[in-house]
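Next come a sequence and a model predicted from it.
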Amino acid sequence: MSITLAGECMVTRPFSVHSEPDFVQVLDRLRSAELTYAHVETNFGHFSEVAAPARGDQVGSYFLTDPQVATDLRQAGVDIVSLANNHSVDFGAAGISSTVRHCDAAGMAHAGTGRDLEEAREPAYLETRQGRVALVSVSSGNKSHEWASQPKAGLPGRAGVNPLRPEMRFLVEQEAAEQLKRIGSALGILRETKAGAEGSSGLLMHAEQGEFSLAMANDQSTTGSNLWRQSDHFEILSSSNKWDFSGNLRSVAEAATMADLVLVAHHFSVSEGPRGNQPPRFVREFAHACIDEGADIFIGHGWHKTLGIEIYRGKPIVYGLGNFFAQSEFVRRVPYDAYETWGHDIERLSTLTPAAHPLHPGLDQGSETWWSSAVLDLELDGGELQSIRLNPVELGRPVGRKAVRRPVGHGERPLTDGRPFTAYGEDAEAILDRYKRLSADFGTSMVIEGETGVIKV
């Protein structure tokens, strides 16, 4: 079976009208595979279908895309998509419903969101000539109102994403721990295990003996996001919420029982400190557990960066697919919240338009990874991985440079087309060298053959 993996589709413009050879070549690669997967990081819907924006203070784009784009993706060869990500609930339950509806209408199987947790967590199934395919889609980094929930006592479940909630522990040396406690005590925000201080409100619900938390003013009505532990070194340890972890492994086990090929897609927008070049500890633990439970391919994304490839028990773990479309600059209608968050004068709201800058994170910068990635072709024989071929693509800018190769518009700050074209020369070399270097950290050997990379198992 030939399987093609495409990355994060922040796609906001219909694209079937385009016919440039280097663009068509990429789409033909998707069409030629027996199974093509992509991650959809937008909502499909008409403005009349969705409710008010469901989030306020997040520094990011609000994605709502013409449903025609779902049809374009299907015509480009995309068979199955993951929908769970940190933008899934941009437009509330109505946005989730419209996205699902338009994926169904386009003929793309999908997983990761739903009217309640059971629906969001269940595998998607796709019948192919080579066998039955299943996909489980998971998201880490969403806020609490975005997590799908179960119905209870006649109350309906909450629509949302299938979550894998991370828990972060901050290890600090003794002197630093004492200083943190002193500061926290002086400010009245120190919470220690079993202290029972007023205002804790669950901050220590996940704490182990000896751990403490700082009850930041905006966190005092939540289960908190910081647990501190005295140690002999500095480190951030990430782990998964135990209920999310076990619940998602049950979905993987179900898929392994009921399908011939199981994909798990994990969108993680959180990190242990800066978004570096290595996946968080909790992501790697989850990936290994999914393979142990019966998954055949693990697909990571969320940092908008390409990360290394690990072969674990003969199965591929792709920790970061990177961007396949990057078109957040072309969102047609931007909500009030985005203008306020990005510092625009909201007293002049009626004069502000989606052409204002800034409204989206980091798009006017040169980036080693935002404007490039690779389409991965996997070959399986009898369910066993034989090879992975990496085909580099660029999205409208030379890799790592601020220059715009395919500009759009006539403004002082050119917008970037954001569609994937075949990468050549220095661009292809930079993309493949990064994959080769980061995959070597996992013991994976990649050979560069011309302007493609090859991993043989």
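Sure, I can see it.

going forward, measure contacts between C-alpha atoms and count neighbours the same way
OK.

Look up which helix or strand the residue located most distally from the centre of the chain falls in, please.
For the chain, the residue at maximal distance from the C-alpha centroid (C-alpha atoms, centre = their mean) is residue 186, at 39.1 Å. Using DSSP states H and E, residue 186 sits within helix 174-187.

in that helix, what counts as buried?
Under the neighbour-count criterion of 16 or more other C-alpha atoms under 10 Å, helix 174-187 has 177, 180, 181, 184 buried.

Helix, strand or coil: sort out the nearest residue to the first one once chain neighbours are set aside for me.
Computed as C-alpha to C-alpha, 6 or more residues apart in numbering, the closest residue to residue 177 that is not its neighbour in sequence is residue 230, at 5.7 Å. Under the three-state scheme (DSSP: H, G, I helix; E, B strand; the rest coil), residue 230 adopts strand.

Relative to residue 298, which of the buried residues of helix 174-187 is nearest.
residue 177 (37.5 Å; C-alpha to C-alpha).

Was I right to think that closest one contacts residue 227?
No - using C-alpha atoms under 8 Å, residue 177 makes no contact with residue 227, being 11.4 Å away.

returning to that earlier point: where does the residue farthest from the centre of the chain sit relative to residue 431, distance-wise?
50 Å (C-alpha to C-alpha, to the nearest Å).

end-to-end on stretch 28-40?
Termini of stretch 28-40 sit 19 Å apart (C-alpha to C-alpha).

Residue 101 sits in which helix or strand?
Short version, using DSSP H and E: residue 101 is in helix 92-106.

which residues in the chain form helices?
Along the chain, counting by DSSP state H, helices occupy 21-32, 68-75, 92-106, 117-121, 174-187, 242-258, 281-293, 336-341, 425-440.

I'd like the ones you listed as a markdown table, with distance to residue 418 appended.
Rendered in a markdown table, the data for those read as follows (distance: least, C-alpha to C-alpha, whole Å):
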| stretch | distance to residue 418 |
| --- | --- |
| helix 21-32 | 11 |
| helix 68-75 | 14 |
| helix 92-106 | 21 |
| helix 117-121 | 29 |
| helix 174-187 | 45 |
| helix 242-258 | 33 |
| helix 281-293 | 28 |
| helix 336-341 | 21 |
| helix 425-440 | 15 |
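
which of those sits most buried?
Ranked by mean neighbour count, those are led by helix 117-121 with a mean of 23 (mean count of other C-alpha atoms under 10 Å).

neighbouring contacts of it?
Contact with helix 117-121 is made by 111-114, 136-138, 147-150, 157-162, 248, 251, as judged by C-alpha atoms under 8 Å, 6 or more residues apart in numbering.

Drop anything exposed from the residues you listed.
111-114, 136-138, 147-149, 157-162, 248, 251.

Among those residues, which lie within strands?
Applying DSSP state E to these, the entries found in strands are 111, 113, 114, 136, 137, 138, 160, 161.

Next up, a structure to set beside the first:
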Amino acid sequence: MGKHLYEHDNHLVQPSGCYDTVGSTETNIADGFTMVAVGDLIVTRPLTKGRDLGFGTVVELLRDADVTFGNMETNLFDIRSFSGSPQAEYGGAYHISLPELGPDLKLMGFNLLSRANNHSFDWGVEGMRETSRVLDQNGIIHSGVGENLAQASAPHFLETPRGRVALVSFASTFTPMSRAADPAGEASGRAGVNALRLTRSVVVTSDMLESLRQIRNELPGFKLCQDDSDHIVLAGTIYKAGEKASYSYEANPRDVTDVLLNVRRGKQFSDFCIATNHGHEPGNWSQEPANYEQSFAHRLIDAGADAYVAHGPHQLRGIEIYKDRPIFYSLGNFVMDDLRTPVGADMFAAYGKDPRIHTDAEVTVSEMATGYETAPALSDPVFYEGMITVTRFERNRLAELRLHPIELGHSRRFANRGIPVLASRQQAKGILERVQKLSKPFGTQIAIENDVGIIRL
């Protein structure tokens, strides 16, 4: 409520000439409001009933917050009675866990989850619906998928004692045919994820661009239809001239408009709004965000977001404070427990394995050891390090941000790997120093005290 309101007959009344604008982007939560944010949850079994290898201390951090948020990359259903099937030609692991994970996530403290990512439709529409049903049954608010684009893009709301929280979830990395669409004419809408489409260009030097132009001009079927002095299209890839080889991204204007609109809608009906993106760009190898992301994150906050949380590349990236609001460019992995996820026939073939001879675990280990074409091997220790971030607000302003380094057991045997515990002193120091370095270009100063990173305003 605005400061000009006063009480009259047990109601709040605005004096003449004073009003709160509908489009206000101000934070409006009670003092002491805390948000815990973590990265990707690739979790295939309930964890709170397992052997306590330090996980209990992690859970205490998750529970002690008004909002505990993460990115859900797992589908929830019992495969023995499931009526759906994996998406065609996915070529990877089909992330799945039993419905028992729903109450377990609630027990851990999670009350808000993003759903828009490249695993949301591993098991098609049926998998999406079953997962939504399990989360709904356990009172966990989630956003980012739906029966059409309007549902997938809409903000969803969590009620807390210190204020109402909105979540707008979208994905810049998503699988083919998983993008949600609205009805058009006689065609019904398409269930899917709230997608932020990106056009990628490969930046090369002027000499490289001229060589590529010569190749293109020799190919059959080429016809020059416009001035292409600063760029060319070759075999479906856009090449642009620049100072050095790199990747450049441009977000789809319509998708940008839709996301910004829903952030504004979310803030108009809440006290605190979180915008979250799942994107692997420019690749899992990169510790820096894609070149479009900083300006877009700023636009999201200008539209009303009180925090921007990104995930997807499976490793940590820098932190920025913009207009007293936190921007996390990647929080890495929180859980990477991929034990029960079945491996599809396409993935067996991709890694030269035979399901009559090899096991799912052997294919998964092979994948982690070799990596993808544009990504390092997922067995690298950097993918087994992450952070639990605790953001506290006072007087509607960011007061303090605490970073608790975690490690996921890179050195453990396969069956025990992927469960987070607080990092040892030496490992915590290494993680925090890396985040210090990655955050420095954004002007963010991080102090290290008792194995915890602290950002104070």
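Sure thing, it's come through. Quick caveat, the model's predicted, so the values are computed rather than measured.

matching residues in structure 2 for the helix holding residue 101 of structure 1?
Aligned using TM-score structural alignment, helix 92-106 of structure 1 spans residues 124-138 in structure 2.

burial measure for the equivalent of residue 125 of structure 1 over in structure 2, as a count.
Residue 125 of structure 1 maps onto residue 157 in structure 2, with residues paired by TM-score structural alignment. Close neighbours of residue 157 of structure 2, defined as other C-alpha atoms under 10 Å, add up to 20.

Not counting its neighbours along the chain, what's nearest residue 157 of structure 2?
Closest to residue 157 of structure 2 by C-alpha to C-alpha, 6+ apart is residue 166, at 4.5 Å.

how about that neighbour, what's its partner in structure 1?
That one, residue 166 of structure 2, aligns with residue 134 by TM-score structural alignment.

my guess is that match meets residue 263, correct?
Yes - at 6.1 Å, residue 134 of structure 1 counts as touching residue 263 under the criterion of C-alpha under 8 Å.

residue contacts, residue 457 of structure 1?
314, 385, 386, 387.

Mind picking the two most distant members of those residues?
Spatial extent of these (C-alpha to C-alpha) is set by the pair 314 and 387 at 10.7 Å.

Tell me how far residue 282 of structure 1 lies from residue 140 of structure 1.
10 Å.

With residue 393 of structure 1 instead?
27 Å.

now swap in residue 209 of structure 1 and tell me
26 Å.

neighbour count winner among the two?
The neighbour comparison of residue 209 of structure 1 against residue 140 (other C-alpha under 10 Å) goes to residue 140, with 24 against 10.

wait, the more buried one sits on residue 88?
No - look at residue 140 of structure 1 against residue 88 with C-alpha under 8 Å: they stay out of range, at 11.7 Å.

list residues touching both of those two?
Contacts common to residue 140 of structure 1 and residue 88, judged by C-alpha under 8 Å, 6+ apart, are absent.

Which stretch of structure 1 is stretch 207-215 of structure 2 matched to in the alignment?
By TM-score structural alignment, stretch 207-215 of structure 2 lines up with residues 175-183 in structure 1.

after superposition, how close is the matching stretch to structure 2?
Comparison of stretch 175-183 of structure 1 with structure 2 after fitting gives an average deviation of 1.9 Å (mean C-alpha distance after the TM-score superposition for structure 1).

give the contact list for residue 102 of structure 1.
Counting by C-alpha under 8 Å, 6+ apart, the residues that residue 102 of structure 1 touches are 44, 45, 67, 70.

how about 10 Å then?
By C-alpha atoms under 10 Å, 6 or more residues apart in numbering, residue 102 of structure 1 lies in contact with 43, 44, 45, 66, 67, 68, 69, 70, 71, 108.

now, which of those residues sits nearest residue 318 of structure 1?
residue 108 (22.0 Å).

can you pull the contacts of that closest one?
Residues in contact with residue 108 of structure 1 (C-alpha under 10 Å, 6+ apart) are 37, 70-71, 73-75, 77-81, 100, 102, 126.

My read is that the residue nearest to residue 177 of structure 1 contacts residue 213, right?
No - between residue 230 of structure 1 and residue 213 there is no contact under C-alpha atoms under 10 Å: 11.8 Å.

Now do the shared contacts for those two.
With C-alpha under 10 Å, 6+ apart, residue 230 of structure 1 and residue 213 have common neighbours residue 170.

And residue 64 of structure 1, how far from residue 371 of structure 1?
Residue 64 of structure 1 is 21 Å from residue 371 of structure 1, by C-alpha to C-alpha.

Residue 118 of structure 1 too?
For residue 118 of structure 1, the distance to residue 371 of structure 1 - C-alpha to C-alpha - is 35 Å.

Same check on residue 66 of structure 1?
Residue 66 of structure 1 is 22 Å from residue 371 of structure 1, by C-alpha to C-alpha.

neighbour count winner among these two?
Between residue 66 of structure 1 and residue 371, residue 371 has the larger neighbour count (other C-alpha under 10 Å), namely 28 against 19.

burial measure for residue 67 of structure 2, as a count.
Residue 67 of structure 2: 23 neighbours (other C-alpha under 10 Å).

What's it aligned with over in structure 1?
Counting by TM-score structural alignment, the partner of residue 67 of structure 2 is residue 35.

same thing with residue 293 of structure 2?
Aligned partner of residue 293 of structure 2 by TM-score structural alignment: residue 283.

next one: residue 306 of structure 2
Checking TM-score structural alignment: residue 306 of structure 2 goes with residue 296.

Ok, residue 401 of structure 2 next?
Per TM-score structural alignment, residue 401 of structure 2 is aligned with residue 388.

That match reaches residue 316, doesn't it?
Yes - Residue 388 of structure 1 is within contact range of residue 316, at 8.8 Å (criterion: C-alpha under 10 Å).

intersection of neighbour lists for the two?
With C-alpha under 10 Å, 6+ apart, residue 388 of structure 1 and residue 316 have common neighbours 309, 378, 457.

Please convert the residues you listed to TSV, extending it with distance to residue 445 of structure 1.
TSV is the format used below for these (distance: C-alpha to C-alpha, whole Å):
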residue	distance to residue 445 of structure 1
309	9
378	15
457	9
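
With respect to residue 350 of structure 1, which of those residues is nearest?
residue 309 (47.5 Å).

Near the counterpart of the closest one in structure 2, how many other residues are there?
Matched by TM-score structural alignment, residue 309 of structure 1 corresponds to residue 319 in structure 2. Neighbour count for residue 319 of structure 2, taken as other C-alpha under 10 Å: 25.

do you know how far residue 319 of structure 2 is from residue 33 of structure 2?
20 Å.

Nearest residue to the match of residue 306 of structure 2 in space, ignoring adjacent ones along the chain?
residue 262 (5.2 Å).
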